[in-house]
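Just need the structure, nothing else, for what follows:
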Amino acid sequence: MSKKPPDMAWVEELQPELTAYCYRMLGCVFDAEDAVQDTMLRAWKGWDSFRNESSPKTWIYRIATNVCLDKVRGSKRRVIPIDFSEPVSTVRVPTETLPLTDWIWPVPDNMIDPVDVTIRKDTIRLAFIAALQTLPPRQRAVLILQDVYRWSASHTARVLETSIASVNSALQRARRTLNRANLKSEALNDVDAEVNQGLIDRYVDAFERSDIDALIELFHEDGSISMPPFVMWISGRANLAAFYELTRSHCAGSRLLPTRVNGIVALAQYARGQSNEQLAPWGIHVPEIRDNRINHVHTFIHPAIYSRLGLPTKLDITI
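Now for the predicted structure:
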C-alpha cells in the first residue's frame, strides 16, 4: 500500500529558501521559480519514494538539486556584461544583444529567505552569483551547500547521493576554481557594508532631472554601467557623460522607484514609451557602491522582473 500524500504546507514554507538555493545554482530568478515549482511537483508525485531514510528537508534539497542539474546540463554559462567583454572604446547607442538566457538576472528580496538578505547577503550579491556560474554544476551545489549554508560533508553527500570523500574533493576543486576565476566582477565584491541613502537620493534626483554633471559626480573616476541584454558596457566618467548625453532624450521624464534585489537597494526606472500619458517599465538599476561613490550600475532591462518585485506595470506622467 502506498503512503498517503501528506499535507505539503511544510514544502511551501521552504519556497523562499529553495528559491535562493536554485537562484544561486541557475543565476536567473525565472529559472529558479520554475525549478522550485518543479521541485514541489516532483515531491508531491514522488512521496512514495520517501522512506524516511533521510530528513524531509534533505529529501527536498535532493530533488531541487537534481532539478537544477537537469536545467543546466548542456547550457551556456550565464554572465554579466563586464565579465563577457571589454568596455567600449567608442560610446554609441547600444544595439547588440544576447538572448535573455545568456545573462544573469537579479532576484527580488521579497522572493527569497530573509536570512539570505541579512546574514548571508554577501552570497546573494551579483558578483558572487557570477562567480558561482564558473563552477561545474555539481561542484556549484557542493560549494553552496557547504560554504553558504554550512551543511556538513555527510549531509551534502546525502543530498547528492555520493560519498563524503567525493564531496570533500568537489569542494576543494570548487574553491580552487573560484580563486582562479579572475572575473572583472570580482571588483564589485569590495562594496560598502551600509547603503549611503543620501547618495541614492542624489542619484535619483540627478537622473530624473537629466542633470548629467551631477550624475557623473556620483561615480568613481573608473565607474561603469552595463545594460543586459545589451552586450555593450561603459567605463570612465568621460564615457559615461557621453553616453548619458547620447541617451538623454530616451531617459528624459523618467521616474525611479525604490526597490530591493540581491540584498541591496535598487531603483526601477519607468520611461516614456508610445503613450504620452504613461511611463512604462524600462530597467532595474542596481548600484554597486564603494567608498561612498558609485562603482558600477547594472541596469537590467527585463520588464518581467517588475511583476516579481510587486511594482506597477505603468505610471501616470505628472507635470
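
going forward, measure contacts between C-alpha atoms and count neighbours the same way
OK.

Return the distance of the spatially most central residue of the chain relative to Asn189.
The centroid of the chain falls nearest to Pro106 when counting by C-alpha atoms, centre = their mean (2.8 Å). In this view, Pro106 and Asn189 are 16 Å apart by C-alpha to C-alpha, to the nearest Å.

And Phe84, by the same measure?
17 Å.

Over to Arg158?
Distance of Arg158 to Asn189, given as C-alpha to C-alpha: 32 Å.

Which one's more surrounded, the two?
Neighbour comparison, Arg158 and Asn189: the larger count goes to Arg158, with 19 against 15 (by other C-alpha atoms under 10 Å).

Contacts only, for that one.
54, 58, 62 (C-alpha atoms under 8 Å, 6 or more residues apart in numbering).

To check against the first, give me the structure of this:
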Amino acid sequence: MLASFEEADDAVQETFLRAWRHQERFEPGTNPRAWLYRIATNVCLDAIRKHDRRPPSEQEVTWLQPYPDHLLDRAAPSDEQPDAVVVARETIELAYLTAIQLLPPKQRAVLLLRDVLDWSAAETAELLELSVASANSALQRARATLRSARPAEPQAPDESERRLLAQLIDAHERADIEAAVALLRADIRVTMPPLPQVYLGVDAFLGLLDRAFNSGMGEWRLVPTSANRTPAAASYLRAPGDDRFRAFKLDVVRMAGGKVAEFTTFGPGFFERFGLPAVLLES
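Have a look, this model is predicted:
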C-alpha cells in the first residue's frame, strides 16, 4: 500500500496500537485476521491521506524504499497460514510496488485484497464499506492500469539472475564500461528515489558509468544481496587517499530477457537494514 519500508513499519505499529485500544470491538467468532486487515487497511489509507500523495506521473515514486529479503524470510508465514502468497515475488518487487502507486488509494486496496490476499468481492466490499458492484468496478480499473504500467516481460530464472549479477559486479569492480554495457538492455532505466531523476537508455547510463569509473572517484567493491525478492548490489567506494571502502549506494536490479532492464538506486542509509557494514576493512 505504501511502498516505503519506514512507513510500512510505522503502519504495522499503528495497526497493533489501534487493535489494542479498541479490542472491546472485537466480537467473539470474528476472524482475527480479517479484523486486523481491516485496521491495517484503514491505517494505510489514513497515511496516504496524511501525505497527500497523488498518483505520480511516469511512475516516478520518490517515496519508494527497498525491503530486505532477510526480513521477508523471517516474516514468511508457515504452511498452516494461508497468506504465504503475500510474500510471493511478483507482489513485492519494486516494479509492482511502483505500478500500484499509480492507483487511487481505494483501488490499490481493492487490488491487494482481491489479487494478493485472495479475498472475495463480498469480503473486500465489506472491509472498504463499498457495494460489491463498486468493489468489482474498482478492481477492473486497477487491473487495467496495472497491465499498462508494469513491465511486460517475465523475469529470468533465479540462477540466471545470480550469474548476471555476478557479471555486473565483476564489470563494475574492474571499471570496465564495455563489459557493463554488454549486460544492459538498450532501454535500461535508472531511478534514484527520493530524487526525481530518471535516466533512460544506454546513452544516458553511459554518463553515469563514466562518472563512476573515470572521474577519479576511487575504487569500487560490490557485495551481492537481495531486496524485494530481486537481486541487489551494495556498492562501497574507496576514495583516493582512504584506506577503507565505505558504503556508497544500493542498487536493486530488475532483469528481463537475460539482461539488466532497470536499476533502482538508493543511498547508503539502507545498509544497516540489510545487515551490511558501513565500512569494508579490505586493504
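
Name the nearest of the contacts of Arg158 of structure 1 relative to Leu41 of structure 1.
Relative to Leu41 of structure 1, the closest of these is Arg62; by C-alpha to C-alpha it sits at 13.6 Å.

what secondary structure does the closest one sit in?
Counting by DSSP: H, G, I helix; E, B strand; the rest coil, the backbone at Arg62 of structure 1 sits in helix.

which residue lines up with it in structure 2?
Using TM-score structural alignment, the partner of Arg62 of structure 1 in structure 2 is Arg38.

any idea whether the nearest residue to its match once chain neighbours are set aside is helix, strand or coil?
Sequence neighbours aside, Leu127 is the residue nearest to Arg38 of structure 2 in space, at 5.8 Å (criterion: C-alpha to C-alpha, 6 or more residues apart in numbering). Taking three-state DSSP as the rule, one finds Leu127 of structure 2 in the helix state.

my guess is the match of Arg62 of structure 1 contacts Ala125, does it?
No - using C-alpha atoms under 8 Å, Arg38 of structure 2 is not in contact with Ala125, being 11.1 Å away.

Between those two, tell me which one has more neighbours.
Ala125 (19 against 16).

That one matches what in structure 1?
Using TM-score structural alignment, Ala125 of structure 2 sits opposite Ala157 in structure 1.

gap between its match and Leu246 of structure 1?
54 Å.

before we move on, what about Val148 of structure 1?
Counting by C-alpha to C-alpha - Val148 of structure 1 and Leu246 of structure 1 are separated by 42 Å.

Tell me which stretches of the stretch 101-250 of structure 2 form helices.
Per DSSP state H, counting those that start in this stretch, the stretch 101-250 of structure 2 carries helices over the ranges 105-111, 121-128, 132-149, 158-173, 177-182, 202-214.

So which elements touch the fourth one?
The helices and strands touching helix 158-173 of structure 2, judged by 3 or more C-alpha pairs under 8 Å, 6 or more residues apart in numbering; DSSP states H and E, are helix 177-182, strand 219-227, strand 230-238.

Can I get those in JSON lines including distance to Asp9 of structure 2 and mean neighbour count?
As requested, these are exported to JSON lines (distance: least, C-alpha to C-alpha, whole Å; neighbours: other C-alpha atoms under 10 Å):
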{"stretch": "helix 177-182", "distance to Asp9 of structure 2": "36", "mean neighbour count": "16"}
{"stretch": "strand 219-227", "distance to Asp9 of structure 2": "16", "mean neighbour count": "19"}
{"stretch": "strand 230-238", "distance to Asp9 of structure 2": "20", "mean neighbour count": "23"}
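
out of the ones you listed, nearest to Ala95 of structure 2?
Of all these, strand 230-238 comes closest under C-alpha to C-alpha, at 10.3 Å.

Asp211 of structure 1 corresponds to which position in structure 2?
Aligned partner of Asp211 of structure 1 by TM-score structural alignment: Asp176.
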